[in-house]
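Engineer: I need the structure of the sequence given here:
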Amino acid sequence: MTEPYYPDLSPIKTGLAGKCPRCGRGRLFAGYLSVAKNCSSCGLSFDFADAGDGAAWFVMLFVCFFGVGSILGIEVAYSPPFWAHLLIAIPFIILLPLVLLRPAKGILLCQQWKTKAQEGRLTPK
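Structural biologist: Now for the predicted structure:
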């Protein structure tokens, strides 16, 4: 019996869509950030999935860099009052990570599956 053929899918496309890294059809997530147990389409077990804090770290780095840069740019260009900064910066710094966290985690998990990345293990001598 032969294994079914699965095309070579892009981890970025499948991760952004939140789809299975093997078949591209089943859901990767069971909730907002909780990973499903397995793919509903091809049956791939997601036991390998361990993004750790990688997605959160990348999102924080991106949001802080562009968030602070945007706030400083607005200050230099327009010099708005303090309350205008609050109206712009607070939603930006709160909502942008919420929007980016799931796609970033999906990309990292799909890349982890594609490269067969796993924990480092000591080999016996």
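Engineer: switch to C-alpha atoms for all contacts and neighbour counts from now on
Structural biologist: Fine.
Engineer: so how many other residues sit close to G120?
Structural biologist: Residues lying near G120 (other C-alpha atoms under 10 Å) number 6.
Engineer: and this one, so I can compare the two:
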Amino acid sequence: MTPAARPDAIALALGGRCPRCGQGRLFKGVAALAPQCASCGLDFAALNVGDGPAAFLTLILGFVIVGGALWLEFAVSPPFWVHLVLWTPLLIGAVLISLRCAKAVLVAQEVRHQAHEGRLTDDA
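Structural biologist: Sure, this is the predicted structure:
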């Protein structure tokens, strides 16, 4: 497939589709990658993005959630249980949705740019 004909990485991320063919499912669970694409056979195990998305999302979502909680506390001063009921489900939902999208975007970029892990070889 030519680079111009490839599906957009963001559209694939939102749909959870294979970054090479755009047809197969990228995930087997909420945020776990499938072993391979059912349509084109792309091996997703070789495209593991590790903890990169989680590290970025921890910082970004932590800033947003803590900022919102501080604003609410100083503006309204609600009881503690209001913070628990409001921020806990919001944080869990935001993490699950954004982690899935962030993983899919990084996997799509790896495929698009043919990124590979560095390996030592014996050329002796």
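Engineer: so after superposing, what's the score?
Structural biologist: Aligned and superposed, the two chains score 0.82 in TM-score terms (TM-score structural alignment, normalised by the length of the second structure); 121 aligned residues with a C-alpha RMSD of 2.0 Å.
Engineer: contacts only, for the aligned residue in the first structure for L99 of the second structure.
Structural biologist: In the first structure, L99 of the second structure lines up with L101, judged by TM-score structural alignment. Applying C-alpha atoms under 8 Å, 6 or more residues apart in numbering to L101 of the first structure gives the contacts A55, A56, V59.
Engineer: now I10 of the second structure
Structural biologist: Counted by C-alpha under 8 Å, 6+ apart, I10 of the second structure has contacts V105.
Engineer: the helix or strand that contains it vs the first structure, average distance?
Structural biologist: Per DSSP states H and E: I10 of the second structure is located in helix 9-15. Superposing on the first structure and averaging over aligned pairs (mean C-alpha distance after the TM-score superposition for the first structure), helix 9-15 of the second structure comes out at 1.5 Å.
Engineer: find me the equivalent region of that helix in the first structure.
Structural biologist: Going by TM-score structural alignment: helix 9-15 of the second structure matches residues 11-17.
Engineer: and that stretch, how far from the chain's centre?
Structural biologist: 9 Å (C-alpha atoms, centre = their mean, to the nearest Å).
Engineer: tell me which residues in that stretch are buried?
Structural biologist: Neighbour counts using 16 or more other C-alpha atoms under 10 Å place P11, I12, K13, T14, G15, L16, A17 of stretch 11-17 of the first structure among the buried residues.
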